Every structure is written in C-alpha cells, then in structure tokens.
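Chemist: got a structure for you, letters missing:
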C-alpha cells in the first residue's frame, strides 16, 4: 500500500488515478506506468515491487548533472561508459560501481534524487492525465531499485525545500539594470508557474498561470525535441533550449535560463530599440542571481 501520498505541508498530492496504477504495477512482476496529457508523457518503470526508473518528457534535470554534483563524476567520464553500456546491455549504475567511480550509497542517493525530480515533473500534468499500467516484465541486472514511498518522500522533500520566491523589492532593482524594462517574470518550469513578477500586481492570476505554462512549453516542450530529431546525429539527444529571443518592432521578450538551477527561467520584456546583445547579456546575469 502506498502511504506517503502527500507532503506534510500539503503541496505534493499524488492523484488517485496514479496511486491506483502504481499499486497495480507494484503487485505485478513488472512493467510501466504511463501518464499522457496531450503531448506530455511520463513513464515509471517498475520491477518486482520496486521502482526502477522514472522519465518525464522535458524535465531539465539530467542524470549527468546529478552525478557530477553529488558523486563528483565528470561528464567526460560518463560518455564512454554510456556508450559501453548501450553496446553491452550492462546496467549503467552497476557499471559505475564496477569501475570504482562511486560508492554504492552515494550512487543510490544520486539516482533517487534524479528520479524524484522527474516524479515532481510528471505531477505538474498528472491531474487529468490518462494513466495506464502496461505489464512488461523485464530483467533488471541491478539491485539499485527504490521503494515507492521512498521515491515520493524524496520528491516531497524536494518540493518542500524550494526557496521562497524573490520579493518584489528584489525584482525592482533588477529591472532598473535593464534599460527600457517593462516587466520581469521568474518562472519555475518544473512546476509551470510564475514565482515572482515585477511590477506587482501586473496580471490576473489566470493570466499568470497561462504565462507559466507557455514559457514551460517553449523551453521544455516538443520544440526542442523536434529540432534535435531534425538535426539527427549532428547533436546529442539531451539538448535543451537555454535562451530565447522574441522580437517585434516595438518590444523584445527574452527568456534566459539559470545555469545553476535549470528549472528557473527569467522572462524580460523590454521596449524596442535596445541592443539585443545587451538585453540578453543582462537577462542572463539576472537569471543566475535571482534563481
């Protein structure tokens, strides 16, 4: 039975349809819980009553980022190992352990943090999603599996550890650093919402919700995936949109993504006639500071 379905502060609710699908899957030999809401898709892979993996389309958190920050493994070390695992069918986690690159508990913590980020990502579109379980038992050559309550608990901890949004008096001096700035919005694309806005109040809550979703779709949605697919072997599959400029004769809109926290995007609206390079440079600086 799944017991930890809500964060203590009430901010992490797991929809009943997802709970039911997970409970069905956890009592089976294994398979996939699939969530689909429009063009948004997520999969939870289950094996022998445990969670093996979670992948959510468009979530900016990459396994390489987590392994580098928590286990100290550089990306240049990971790439040949990934290729080796693809060719041999070896479990990636077990490969890292066999090479002596990381201790088991450190690796387990990094993997748990990674799939918890993806679990949080799927919750943003889980309400109203089509949720199904497909029984597809498959051998997992690894004991790096997770209890579902452990996963939900980690995701709840992540949700509860999100810092408060910057107050308006923080955004106001930031706006002064961009000549002609008309508005600033700090958006969390993992949760699809505007965390802070200047000037405040600037829009109706429903409009704010739509803005959060629109920016999320731009930087995390199918646009980047279609581009990567079109470029084929010229690029890596894990590319994502970092910055974006939308330009008209009268206005410029810049989306700048934080390097340190990729789920945070700063949206800057500026009157036209300004240097695009200057606006983009300032937006990038502020994205790092405000994230």
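Modeler: Yep, that arrived. Since the model is a prediction, treat every value here as computed from it, not as a measurement.
Chemist: going forward, measure contacts between C-alpha atoms and count neighbours the same way
Modeler: Noted.
Chemist: can you map out the strands along the stretch 151-291 of the chain?
Modeler: 181-188, 193-198, 243-247, 251-257, 264-271 (DSSP state E, counting those that start in this stretch).
Chemist: between those, which gets nearest to residue 213?
Modeler: strand 193-198 (6.7 Å; CA to CA).
Chemist: Between strand 264-271 and that closest one, find me the angle.
Modeler: Angle, strand 193-198 to strand 264-271, by axes from the mean of the first three to the mean of the last three CA atoms, to 10 degrees: 40 degrees.
Chemist: can you map out the helices along the chain?
Modeler: For the chain, the helices defined by DSSP state H cover 16-26, 63-71, 75-88, 92-98, 104-123, 148-160, 168-176, 205-220, 222-231, 276-290.
Chemist: and residue 24, how many neighbours does it have?
Modeler: 18 (other CA atoms under 10 Å).
Chemist: what sits against the residue nearest to it when sequence neighbours are not counted?
Modeler: Among residues not flanking residue 24 along the chain, residue 133 sits closest, at 7.5 Å (CA to CA, 6 or more residues apart in numbering). Residues counted as contacts of residue 133 (CA atoms under 8 Å, 6 or more residues apart in numbering) are 21-22, 24-25, 31-34.
Chemist: which two in these are spaced the farthest apart?
Modeler: Pairwise distances across the contacts of residue 133 peak at 12.5 Å for 24 and 34 (criterion: CA to CA).
Chemist: follow-up on the earlier one: distance to residue 206 and mean neighbour count for the strands of the stretch 151-291 of the chain - can I get that in CSV?
Modeler: Shown next, in CSV, are those (distance: least, CA to CA, whole Å; neighbours: other CA atoms under 10 Å):
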stretch, distance to residue 206, mean neighbour count
strand 181-188, 15, 23
strand 193-198, 11, 22
strand 243-247, 23, 14
strand 251-257, 20, 23
strand 264-271, 18, 24
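Chemist: this is the comparison structure:
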C-alpha cells in the first residue's frame, strides 16, 4: 500500500494502491466499491454545458441528465458552463466555466463557476465532498448522495448573481475576490498568511453557508459519505419563484397579488404600472407570473 495525503480547499487528497486480491478483514473489495456514478441534471430554464474532470463535458437542455463514472481514489470536480457556442468539432467558447474552448473538458474551467468537488475512498475508506465558491458563482447547485449514512446534502441556491457586489460582477456570474484583486489577502498565496475571512468572502458564506468561500477556509464545509456511495448534482435545484427588481416598473393585472415577505398587497385598482425598488417580490394572477 502506497499512501500520500495533501489538501485542496480542505479536502484530504490521498493516493494509494491496494491489491484487490488481498484479503483484508472487515473490508469487502467488490466492483461496486471501485466505480461510482454521478448523476448530473439540469433543472435550469436555460441550457447549460455540464463539465467534469474527469469526465469531459455534455450539453444539457432543461430536464436532461448526464451520467459519469469515477473509480476509487479519484479526485474530481463538476461544474456548469453557460453561454456556450461550439462547432461540429466540439470547439468554441463559454461565457462562464470555459475549459480552453473545448466541449469535452480536459482542464478546469475558468472563473466564475460554482464547483462540486469530491475525493473518493480516502481516510477510513470514506468519500469527501464539498461545494466551493472559491472560483466564484455562475449557477445554483445541489450536491447530494443516495446514502442516508452521509453527513448531509449540500446546496447553494441563493441569488448570488443578482446581489453580487459591484466589484465582483462578471458577465454571467459573480467573481470571487481573489480572481478580481489577486492579492494575498484574498488568494492566501503566502505561506505566512493567516488568511482570515474578509467582508467579500463573507458575502458568499452568508448566502451559501455550505460552501467554501476563500482558499484556506476551515473544514466545516467538507462533508463525508461511506465509500461506494453514488451522487447527484443538480443545477438550479429548486425553481426560482421570485424576481429581483432594482428600480424598475412592473405591470400587474387587476386583482392580482404581490407577495412580499410577511405581507400581501392585493391590487384592486384597474391595471396600472407599479413602481418597485430593490426587493424580492412575486406577482401572481391565476398562478401566472406577471
């Protein structure tokens, strides 16, 4: 057995070899232990181009699913790309998450992109998984398992893009401050750096507490599952029933309802244009959004 451990975003990364012909007490080495399935589903109302290292890439229209397999000892990541155009040879570009212009990714994606990260069958034969915003945010995500023995499922479904600080805004996403400022304060590049959370990293953590928000985040955002577990990754895991409107005008029909947290306002006057400011609202008329 060869064994070596390092860390990335708090995940133990181990490389080891075990001869499957050896008899190890209390450990069943079957083929199910060696090959795990990741079920990747696009629940967004728009097309995404799913990517995985290892795994490659696949266009997913709304409701479509892609399956990839990974063996024990694999360290990988899964993300969504948006705003992509590819030719018949699988070459092109994406607005977010682009991997050197290839449909079938061989390299990590470019920020901003929401990441699902995993390391399979490591210490004590457990899997480690996390969600990371260290490279920014582009699509809401849920990372879950089929086992009830896991720590728990994790997700990031907040309106990060709509609330993104001006300094971090990017086409199609919200950058992490390291990508923007490239300083030790945000990137934790110095070996002597204590690398504490910042106000900008706190923006991500407050909205997605399950996820890593800066490079040397503590391991409270790393979760575990028994070895042999299969996983699911869902982009846009729950429908967005609210709209963020900033200083805009919205037309509501007669007798329609605007729902504001802790309050409901019913418009009984003839149809008119209602001014709104920066708040979340849902305008319904016969179950249709207006």
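Modeler: That came through, no problem. The structure displayed is predicted, hence computed values, not measured ones.
Chemist: Any idea what the TM-score is?
Modeler: Here the TM-score for the pair of chains, by TM-score structural alignment, normalised by the length of structure 2, is 0.28; 146 aligned residues with a CA RMSD of 6.6 Å.
Chemist: And the longest helix along structure 2, what's buried?
Modeler: If you go by DSSP H, structure 2 has its longest helix at helix 199-207. Of the residues in helix 199-207 of structure 2, 200-201, 203-205 count as buried by neighbour count, 16 or more other CA atoms under 10 Å.
Chemist: what do you get for stretch 63-75 of structure 1?
Modeler: Neighbour counts over stretch 63-75 of structure 1 (16+ other CA under 10 Å) mark 64-67, 71, 73 as buried.
Chemist: which is the next helix or strand following the helix or strand hosting residue 66 of structure 2?
Modeler: Using DSSP states H and E, residue 66 of structure 2 maps to strand 65-71. Per DSSP H and E, the first helix or strand lying C-terminal to strand 65-71 of structure 2 is strand 75-81.
Chemist: Give me the packing partners of that next one, helices and strands only.
Modeler: Judged by 3 or more CA pairs under 8 Å, 6 or more residues apart in numbering; DSSP states H and E, the packing partners of strand 75-81 of structure 2 are strand 48-53, strand 115-119.
Chemist: that older thread, any idea which of the helices of structure 1 gets closest to residue 196 of structure 1?
Modeler: Among the helices of structure 1, the nearest to residue 196 of structure 1 by CA to CA is helix 168-176 (7.2 Å).
Chemist: For that closest one, name the packing helices and strands.
Modeler: Contacts defined by 3+ CA pairs under 8 Å, 6+ apart place helix 168-176 of structure 1 against strand 181-188, strand 193-198.
Chemist: What helices and strands are in contact with the first one?
Modeler: Contact partners of strand 181-188 of structure 1 among helices and strands, from 3+ CA pairs under 8 Å, 6+ apart: helix 168-176, strand 193-198, helix 205-220, strand 264-271.
Chemist: Let me have the ones you listed in a markdown table, extended by distance to residue 105 of structure 1.
Modeler: Below are those laid out as a markdown table (distance: least, CA to CA, whole Å):
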| stretch | distance to residue 105 of structure 1 |
| --- | --- |
| helix 168-176 | 39 |
| strand 193-198 | 34 |
| helix 205-220 | 31 |
| strand 264-271 | 29 |
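Chemist: closest one to residue 227 of structure 1 among the ones you listed?
Modeler: Nearest to residue 227 of structure 1 among those is helix 205-220; the distance by CA to CA comes to 12.0 Å.
Chemist: JSON lines for the strands of the stretch 151-291 of structure 1, including distance to residue 155 of structure 1?
Modeler: As requested, those are arranged in JSON lines below (distance: least, CA to CA, whole Å):
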{"stretch": "strand 181-188", "distance to residue 155 of structure 1": "16"}
{"stretch": "strand 193-198", "distance to residue 155 of structure 1": "18"}
{"stretch": "strand 243-247", "distance to residue 155 of structure 1": "27"}
{"stretch": "strand 251-257", "distance to residue 155 of structure 1": "23"}
{"stretch": "strand 264-271", "distance to residue 155 of structure 1": "18"}
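Chemist: Quick one, which of the ones you listed gets closest to residue 281 of structure 1.
Modeler: Closest of these to residue 281 of structure 1 is strand 251-257, at 9.1 Å (criterion: CA to CA).
Chemist: got the angle between that closest one and strand 264-271?
Modeler: For strand 251-257 of structure 1 against strand 264-271, the angle by the same axes, to 10 degrees is 160 degrees.
Chemist: got a list of contacts for strand 251-257 of structure 1?
Modeler: Contacts of strand 251-257 of structure 1 (CA under 8 Å, 6+ apart): 242-247, 263-273, 276, 279-280, 283-284, 287-288.
Chemist: Sweet, I'm off.
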